[in-house]
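Engineer: test case, fold it:
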Amino acid sequence: MARRGRRPGYHNYSTDELMLLCTVADKHKPLGENMWEAAALEYNSKRSRN
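Structural biologist: Just a heads-up that it's a prediction; the model follows:
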């Protein structure tokens, strides 16, 4: 049986990251794979790196 749950060391999204994700998703309203890729590119370019 496969082990469930997150891998050790995994961190949750911060509130700022969640707000950015919601903003980008609302702007793009992605339905298909190509639209999600565009949303992911924008999200990744705008999020802060730690």
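
Engineer: from here on, contacts and neighbour counts on C-alpha atoms
Structural biologist: Noted.

Engineer: got the contact list for residue 22?
Structural biologist: If you count contacts by Cα atoms under 8 Å, 6 or more residues apart in numbering, residue 22 has none.

Engineer: one more, so I can put them side by side:
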Amino acid sequence: MLLAPDIRDWLVEDVVWVLRDIVAQLDITALNKRYRRGGTGRMAYDPRML
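Structural biologist: From the prediction side, this is the model:
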């Protein structure tokens, strides 16, 4: 097999996993309230992805 089944097997000690866990714990309800649903234009990106 050329690739690891899980990317975390290659990047075990990378800072990205710490940041991912921190972002997952953030309270983003205030951001979600500001998003308009059903408006014109393109759909907004999910705040957790930004």
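
Engineer: after superposition, what is the TM-score?
Structural biologist: Laid over one another, the chains give 0.30 as their TM-score (TM-score structural alignment, normalised by the length of the first structure), with 35 aligned residues with a Cα RMSD of 3.8 Å.

Engineer: gap between residue 15 of the second structure and residue 21 of the second structure?
Structural biologist: Distance check for residue 15 of the second structure against residue 21 of the second structure: by Cα to Cα, to the nearest Å, it reads 10 Å.

Engineer: er, residue 34 of the second structure actually
Structural biologist: 24 Å.

Engineer: what about residue 23 of the second structure, neighbour count?
Structural biologist: 14 (other Cα atoms under 10 Å).

Engineer: check which helix or strand it maps to.
Structural biologist: Under the criterion of DSSP states H and E, residue 23 of the second structure resides in helix 15-25.

Engineer: you'd agree residue 39 of the first structure is up against residue 20?
Structural biologist: No - using Cα atoms under 8 Å, residue 39 of the first structure is not in contact with residue 20; the gap is 10.7 Å.

Engineer: more crowded one of those two?
Structural biologist: residue 39 (21 against 17).

Engineer: so which strand or helix has that one?
Structural biologist: helix 33-46.

Engineer: can you give me the buried ones in that helix?
Structural biologist: Residues of helix 33-46 of the first structure classed as buried: 36, 39-40, 42-43 (neighbour count, 16 or more other Cα atoms under 10 Å).

Engineer: export these as TSV, with columns for distance to residue 28 of the first structure.
Structural biologist: As requested, the buried residues of helix 33-46 of the first structure are exported to TSV (distance: Cα to Cα, whole Å):
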residue	distance to residue 28 of the first structure
36	8
39	6
40	10
42	10
43	11
